[in-house]
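Trainee: My questions concern the predicted model and sequence given below.
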Amino acid sequence: MAQIDAGMLQKSATWAESGRSPPQWCDAIPACRLRHDASGSEKPYRAATRGGSTSDNKEETMNDIKQIEERPILHHVTLKTTRMEEMLAWYRAVVGCVPNFRFEGGAWTTNDTANHRVALLQTPAIRNDPDKLHHAGMHHMAFEFATLDGLLANYARLAEAGILPHACLDHGLTTSFYYEDPDGNSVELQCDNFGNWNLSSEWMRTSQEFVRNPIGEECDPPKMIAARKAGMSVAELHQRTRAGEFRPAVPGDLHLPV
């Protein structure tokens, strides 16, 4: 798995201004997912993420998209924060969410049998200001499909309309495709890699692989679709995706400053 170039991070404007070094867990995030390069300029990322159409009549274009066959359910919300302990205490008190997994860069909390319902992320670069990319607030919301094939079928349906994800990852517990809405908010469409929340929750709590890499491995949906059509099992596809065999030719963008 590609690693962040430490020199690039050390030279970034954010770290230079603060005089701090990035936390060690940031090394798990591939450099291709950084939103800005060392000079602070925006990096290019996958196109057609906001609405997916260049048509003057976008409402008509959206109405032309094939009707969705499987409606995914809302699974979790992830928030960027500068007040980790306060946020954890508030969500525990208000909705009964407790951490299923914590590390220096975040926490995954749940109030039922799901692996997580409200997740929190923190990095020294996040601050409370009008900058949408960096401010404390929502990182993404998520909807879950029952199976990987359902997730891949929906990818194909949306891609046909020019709506493509800005990042795709196998997180270990889920396979997740991240889309950007017209306001620039990320929406994750996912499936549980274990097909069972109890099993994925247990994996999250106990897996040393997840401790080493809580962010995930990038994957390419068209390659995954081709593999499934060629007869590869879901289990083998997941294993080989985690091994880095289905990385995309065009890197994604996780919309997370570090």
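Mentor: Cool, the structure landed. Residues are numbered from 1 along each chain as shown.
Trainee: all contacts plus neighbour counts: C-alpha atoms, from now on.
Mentor: OK.
Trainee: can you map out the strands along the stretch 51-200 of the chain?
Mentor: 73-80, 98-103, 106-110, 118-121, 137-145, 167-170, 174-180, 186-192 (DSSP state E, counting those that start in this stretch).
Trainee: can you put those in JSON lines and add mean neighbour count and distance to Q208?
Mentor: JSON lines is the format used below for the strands of the stretch 51-200 of the chain (neighbours: other CA atoms under 10 Å; distance: least, CA to CA, whole Å):
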{"stretch": "strand 73-80", "mean neighbour count": "18", "distance to Q208": "22"}
{"stretch": "strand 98-103", "mean neighbour count": "18", "distance to Q208": "12"}
{"stretch": "strand 106-110", "mean neighbour count": "22", "distance to Q208": "16"}
{"stretch": "strand 118-121", "mean neighbour count": "24", "distance to Q208": "19"}
{"stretch": "strand 137-145", "mean neighbour count": "20", "distance to Q208": "25"}
{"stretch": "strand 167-170", "mean neighbour count": "25", "distance to Q208": "16"}
{"stretch": "strand 174-180", "mean neighbour count": "25", "distance to Q208": "16"}
{"stretch": "strand 186-192", "mean neighbour count": "25", "distance to Q208": "19"}
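Trainee: looking at those strands, which is closest to D220?
Mentor: strand 167-170 (6.7 Å; CA to CA).
Trainee: Next one for the comparison:
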Amino acid sequence: MTTTPQTEAGTGAAGTQAVALQLSELVLKTARYDDMAVFYTHVLGHGPFYERTPDPEAPPRPAGMPERAVDVRLGFFRIADAPHSQVFALFGVENLSETESSGPGLHHFQFGVSTLGDLISQHEHMASIGVRPHRAANHGQATSFYYRDPDRNIVEFSCPNFATFEEEVAFMSGPVFAANPSGLELDPDRFAARCRAGDPERELLRLDNRAVAM
């Protein structure tokens, strides 16, 4: 595996320049709006700042046009405000058919936390409503717990294992990550218990730490 240094802007074939972008909105379409809203209210620690139910008397959506905000039940949740707002949203759509999970589309999405302690706190927060991770892993550059929401989307909570982005990239450019980018599969409960017991992070995050491995 090779890594490419990130630049401020990319140059297109016609000499155009890419502007600096930030992921500012993620929208999930669901037929289980109420269940999903309860789940993500718990995940984020607050409910939607805006909700709307479509007007039953509104004109129908034009044939062939994807669902628009005016056509669906809406819920917008704030994630962060700086430097630009980051929003998570639900589009409630009736009569959705199940999709094939092995086909093209979203694989998973990630919420980042700042510290290992925050990651364990989020794990405990999810456990308080009986939601358990289906996977946990020390990837080397980051440690992550993975959950499924009511629609079976994979939701990742992750914290960095290094203090700087440069250290993270250096690790990802090395032979250990190239040989196994998945890292060490963790037993989430043992890992959380050892963290709460005060094991040093350097010890906890060793990729050969069998005491916390699956």
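Mentor: That came through fine. Here the structure is a predicted model, which is why all the values come from computation and not from measurement.
Trainee: okay if I get the strands of the stretch 51-200 of structure 1 as CSV plus distance to P222 of structure 1?
Mentor: Output for the strands of the stretch 51-200 of structure 1, formatted as CSV (distance: least, CA to CA, whole Å):
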stretch, distance to P222 of structure 1
strand 73-80, 23
strand 98-103, 31
strand 106-110, 29
strand 118-121, 28
strand 137-145, 18
strand 167-170, 11
strand 174-180, 12
strand 186-192, 16
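Trainee: between those strands, which gets nearest to M204 of structure 1?
Mentor: strand 98-103 (6.7 Å).
Trainee: The closest one vs strand 106-110, what angle?
Mentor: Here strand 98-103 of structure 1 runs at an angle of 160 degrees relative to strand 106-110 (axes from the mean of the first three to the mean of the last three CA atoms, to 10 degrees).
Trainee: gap between S144 of structure 2 and S182 of structure 2?
Mentor: Separation of S144 of structure 2 from S182 of structure 2 (CA to CA, to the nearest Å): 10 Å.
Trainee: Now check structure 2 for the residue matching L164 of structure 1.
Mentor: Aligned by TM-score structural alignment, L164 of structure 1 pairs with R132 of structure 2.
Trainee: for that match, what are its contacts?
Mentor: Contacts for R132 of structure 2 (CA atoms under 8 Å, 6 or more residues apart in numbering) come out as 123, 126, 147.
Trainee: For the residue minimising distance to the centre of structure 2, which non-adjacent residue is closest in space?
Mentor: Nearest to the geometric centre of structure 2 sits Q110, at 1.5 Å (CA atoms, centre = their mean). Closest residue to Q110 of structure 2 apart from its sequence neighbours, by CA to CA, 6 or more residues apart in numbering: E156 at 4.4 Å.
Trainee: got a list of what the equivalent of the one you found over in structure 1 touches?
Mentor: Counting by TM-score structural alignment, E156 of structure 2 corresponds to E188 in structure 1. Contacts for E188 of structure 1 (CA under 8 Å, 6+ apart) come out as 140-143, 176-179.
Trainee: Can I get these in a markdown table including distance to D170 of structure 1?
Mentor: Formatted as a markdown table, the contacts of E188 of structure 1 follow (distance: CA to CA, whole Å):
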| residue | distance to D170 of structure 1 |
| --- | --- |
| H140 | 16 |
| M141 | 17 |
| A142 | 14 |
| F143 | 15 |
| S176 | 6 |
| F177 | 9 |
| Y178 | 11 |
| Y179 | 15 |
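Trainee: Out of those residues, which comes closest to T241 of structure 1?
Mentor: Using CA to CA, the contacts of E188 of structure 1 come closest to T241 of structure 1 at S176, 12.1 Å.
Trainee: which residue sits closest to the closest one, ignoring its sequence neighbours?
Mentor: Q190 (4.3 Å).
Trainee: residue contacts, the one you found?
Mentor: Here Q190 of structure 1 is in contact with 142-145, 151, 174-177 (CA under 8 Å, 6+ apart).
Trainee: Output these as CSV; include the columns distance to M232 of structure 1.
Mentor: As requested, these are exported to CSV (distance: CA to CA, whole Å):
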residue, distance to M232 of structure 1
A142, 27
F143, 25
E144, 22
F145, 20
L151, 16
T174, 18
T175, 16
S176, 19
F177, 20
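Trainee: if we go to structure 2, which of those residues are intact?
Mentor: By both residues aligned by TM-score structural alignment, their matches' CA atoms under 8 Å, the contacts of Q190 of structure 1 still in contact after alignment to structure 2 are 142-145, 151, 174-177.
Trainee: Can you find the partner of the residue nearest to the centre of structure 2 in structure 1?
Mentor: So, by TM-score structural alignment, Q110 of structure 2 is matched to A142.
Trainee: can I assume its match is in contact with V187?
Mentor: Yes - taking contacts as CA atoms under 8 Å, A142 of structure 1 lies within contact range of V187: 5.6 Å.
Trainee: Which residue is the nearest non-sequential neighbour of K29 of structure 2?
Mentor: F91 is the one closest to K29 of structure 2 (CA to CA, 6+ apart), at 4.7 Å.
Trainee: Same question for F162 of structure 2.
Mentor: E168 is the one closest to F162 of structure 2 (CA to CA, 6+ apart), at 5.9 Å.
Trainee: In contact with the aligned partner of the one you found in structure 1, which residues?
Mentor: When structure 1 is aligned by TM-score structural alignment, E168 of structure 2 is paired with S200. Residues near S200 of structure 1 by CA under 8 Å, 6+ apart: 115, 173, 192-194.
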